[in-house]
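Enquirer: have a look; sequence and predicted model below, questions after that.
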Amino acid sequence: MSYTIGRLAKLTGLPVKTIRFYSDAGVLPERERTPAGYRIYGDEDRARLELIRTLREIGVDLATIRSLGDRRLRDVLDLHLKAVETQLKSLQRTRAVLRATLARDGDPAEEDLQRLHALGRVGAAEMELLLDEFVDEVGGDIEARHEWLTNLRDAMLPELPEEPTAAQLDAWLELAELLADEDHRESLRRQSRDFWSEERDFDAWHELNAQVMREALTAARAGVEPGSPESEPILDRILGLLGQSREEMLRVFDEHDPRAARLWELVAIIEDRPWPSEPTIAYGWIEATLRQLPGARS
């Protein structure tokens, strides 16, 4: 039987955009098109889509899925076992939401129902796909930026606990929304274009950033109040390292998209790690000092 991409989406429950992404990535080989150029799929594609979705749920990368034709039955069964274990984890997460909802008095609130609905739509596989798209779109055609985001990919993909709290579930769903936000992606591309287009020694840049972090963290942990007389020479040393004036550095903070920091905060909530992170503390101290010193613009 033949299906249009829209019909295949309804049968599998996968969005058209996702099926098109899998086709373009080569994990769902294209077999046929209509004279008008529309893709046509069959029962074999429908079955393969189910397999792809299962494999993505357990974290199998796209390159591995493309090479599935060479795998032994034992390997397939091993992957299937992992798929079952992933499904169990998903059920445990759903159980956690239901327990938290039913533990309250009265009928569930609208936010409880929304959480249950959204959790069913955003599993590990969907988050993997969102992150792949995020890296590709934000990385764009700048090779260095794309490589940097690829290296950060695993750190940006937290594992939702088997028994997540309501806060962790909400953070998981907000993270999915943030990764899918087209305005956020465009903002990151625009703000980072000049930095990544420049030829630079990245080893030296990392060392410079480490020095800046040490200066600011030492001040913050020592209790040096931003804007105090003691903070001014420290700020001047930091600006000297960066080769920027106060006005230039303030402009950087003014143009910075706070959603970038929110992404890492959500990851920390999901992984139950302390927040704020050291970079957030360091650059928060620098920004506060810049804004509170005499003569700084608000």
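Expert: Noted; the coordinates are in hand. Numbers count the residues shown, from 1 in each chain.
Enquirer: could you use CA atoms for every contact and neighbour count after this?
Expert: OK.
Enquirer: the chain: strands as residue ranges?
Expert: Counting by DSSP state E, the segments of the chain that form strands are 2-4, 32-33, 39-42.
Enquirer: distance to Asn151 and mean neighbour count for these - can I get that in TSV?
Expert: Shown next, in TSV, are the strands of the chain (distance: least, CA to CA, whole Å; neighbours: other CA atoms under 10 Å):
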stretch	distance to Asn151	mean neighbour count
strand 2-4	36	14
strand 32-33	36	12
strand 39-42	34	18
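Enquirer: let me have these in TSV, extended by distance to Trp196.
Expert: Shown next, in TSV, are these (distance: least, CA to CA, whole Å):
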stretch	distance to Trp196
strand 2-4	41
strand 32-33	39
strand 39-42	37
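Enquirer: between the ones you listed, which one is nearest to Glu110?
Expert: Glu110 lies closest to strand 2-4 among these, at 35.8 Å (CA to CA).
Enquirer: excluding chain neighbours, what is closest to the most centrally placed residue in the chain?
Expert: Nearest to the mean C-alpha position of the chain, counting by CA atoms, centre = their mean, stands Met156 at 4.6 Å. Leaving aside its chain neighbours, Met156 sits nearest to Val267 (6.7 Å; criterion: CA to CA, 6 or more residues apart in numbering).
Enquirer: want to compare, so here's the second one:
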Amino acid sequence: MFTSKDGLCGIGELAEGAGVTVKTVRFYSDRGLLPEASRSTGGHRRYGPEALDRLRLIRSLRALGLGVPEVRRILDERHADGTPGAGSGAGGALEAAVAGRLREVGSELKALRWREAALRLVQESPPGEQADRLRLIGTVSVPPSTAPLVRFWRGWLPARMPAGAARAFLDAAVPQPPADPAPAQVLAFARLNALALGPCPGTGRPQPEAHRTAGAKGAAVLYTGLAEAYELAGAHLRRGRAPHAGEALDGFVAAYTSAYGVRDTPGFRRRLAGQLAADPRLDRYWELVAEVHTAPGGRPEPTPGVAHDWLLAALAAQTGAAPDQGTSPRQSKRRASPGLGV
């Protein structure tokens, strides 16, 4: 290709050798990605033999969707080290750029899958429900964000609760949007988002008795113990077992005794059953969480809310307390009950 006496070639020859347009070569040259070796007496660009390999590398990197700044860093590193990413290990410019682009593509794919499921939801909706579902879908970002759910729970958790305990609670209480959702899961997440963004009835958000009794530090102990109890109850729920006394219930009660600093006695269990039955609830929230997690034809996984109800029923049966003394779910859709089992 480089047939001239000076061993250089013009912009047209370089473009032809790399299979790109002259405009493309000029674009990369103007941005400093493809340095010129010299200019002819007529002011035309001249390129050295190394320009062809450099241009081909630029074209390959751009084909991967890498931006000009990333390409420049890779070329600079190549010039310094002799290869596209050598000398810097896993932290090299090429590796970092590829990893970043993979994250971007993953987010783009997630957004496309979510959009596809949302379109199918609208397409499959009965005419009378389309307007309402369009409104719900419109409140959810693409790809969907859990920020509204996190804000809802952070406003409900005890003030000055230790950060680690708060994070553990949020991990259990806030469902992640499915990467490849079905239309029903899109609808459930949109409804959950609307529930979290909606106004709270009454003045202020009701706090469970456990928050007032245990305080911020005690609440951290409470939630840690409840998480373990819910996991044990979940195993019984997966097997279809009815609420009963045992390790899961004992762990559930122990979470409260540890937080309150009291002994586990029959009297305490009776009082606890009454307190939990009377605390405000958020049944609809957990119903929607279950729908978000459940793919069509799949088996619903027990949510913390379902596990809490199972344990409360077991405690009520053991103590002879009525299990339904509290606020009805229909009247308390935006209210919260103690622990993870709201």
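Expert: Received the coordinates, thanks. Model, not experiment: these values are computed from the prediction.
Enquirer: quick one, which of the strands of structure 1 is nearest to Ile52 of structure 1?
Expert: That would be strand 39-42 among the strands of structure 1, by CA to CA, at 15.0 Å.
Enquirer: and for the counterpart of Leu109 of structure 2 in structure 1, the neighbour number?
Expert: Per TM-score structural alignment, the equivalent position to Leu109 of structure 2 in structure 1 is Glu85. Glu85 of structure 1 has 13 neighbouring residues, counting by other CA atoms under 10 Å.
Enquirer: quick one on the thing from earlier: any idea how far Ala220 of structure 1 is from the residue nearest to the centre of structure 1?
Expert: Remark: distance between Met156 of structure 1 and Ala220 of structure 1 (CA to CA, to the nearest Å) = 26 Å.
Enquirer: just Leu113 of structure 1 next, same as before
Expert: Per CA to CA, Leu113 of structure 1 is found 42 Å from Ala220 of structure 1.
Enquirer: ok, these two, which is more surrounded?
Expert: Using other CA under 10 Å, the more surrounded residue of Leu113 of structure 1 and Ala220 is Ala220, with 18 against 14.
Enquirer: is it true that the more buried one touches Tyr283?
Expert: No. Using CA atoms under 8 Å as the test, Ala220 of structure 1 is too far from Tyr283 to be in contact (10.0 Å).
Enquirer: need the residues touching each of the two.
Expert: Contact with both Ala220 of structure 1 and Tyr283 is made by no residue, according to CA atoms under 8 Å, 6 or more residues apart in numbering.
Enquirer: re earlier: let me know which of the strands of structure 1 is the nearest to Arg56 of structure 1.
Expert: Nearest of these (CA to CA): strand 39-42, 20.4 Å.
Enquirer: in structure 2, what range does that closest one match?
Expert: Counting by TM-score structural alignment, strand 39-42 of structure 1 pairs with no residue of structure 2.
Enquirer: where do the helices sit along the stretch 151-298 of structure 1?
Expert: 166-180, 182-197, 202-221, 231-242, 246-255, 258-270, 278-292 (DSSP state H, counting those that start in this stretch).
Enquirer: buried residues in the shortest one?
Expert: It stands for helix 246-255 of structure 1. Under the neighbour-count criterion of 16 or more other CA atoms under 10 Å, helix 246-255 of structure 1 has Met249, Leu250 buried.
Enquirer: cool, the first one as well?
Expert: By 16+ other CA under 10 Å, the buried positions in helix 166-180 of structure 1 come out as Gln168, Leu169, Asp170, Ala171, Trp172, Leu173, Leu175, Ala176, Leu178, Leu179, Ala180.
Enquirer: go ahead and measure how far it is from the middle of the chain.
Expert: Mean C-alpha position of helix 166-180 of structure 1 versus that of the full chain (CA atoms, centre = their mean, to the nearest Å) differs by 10 Å.
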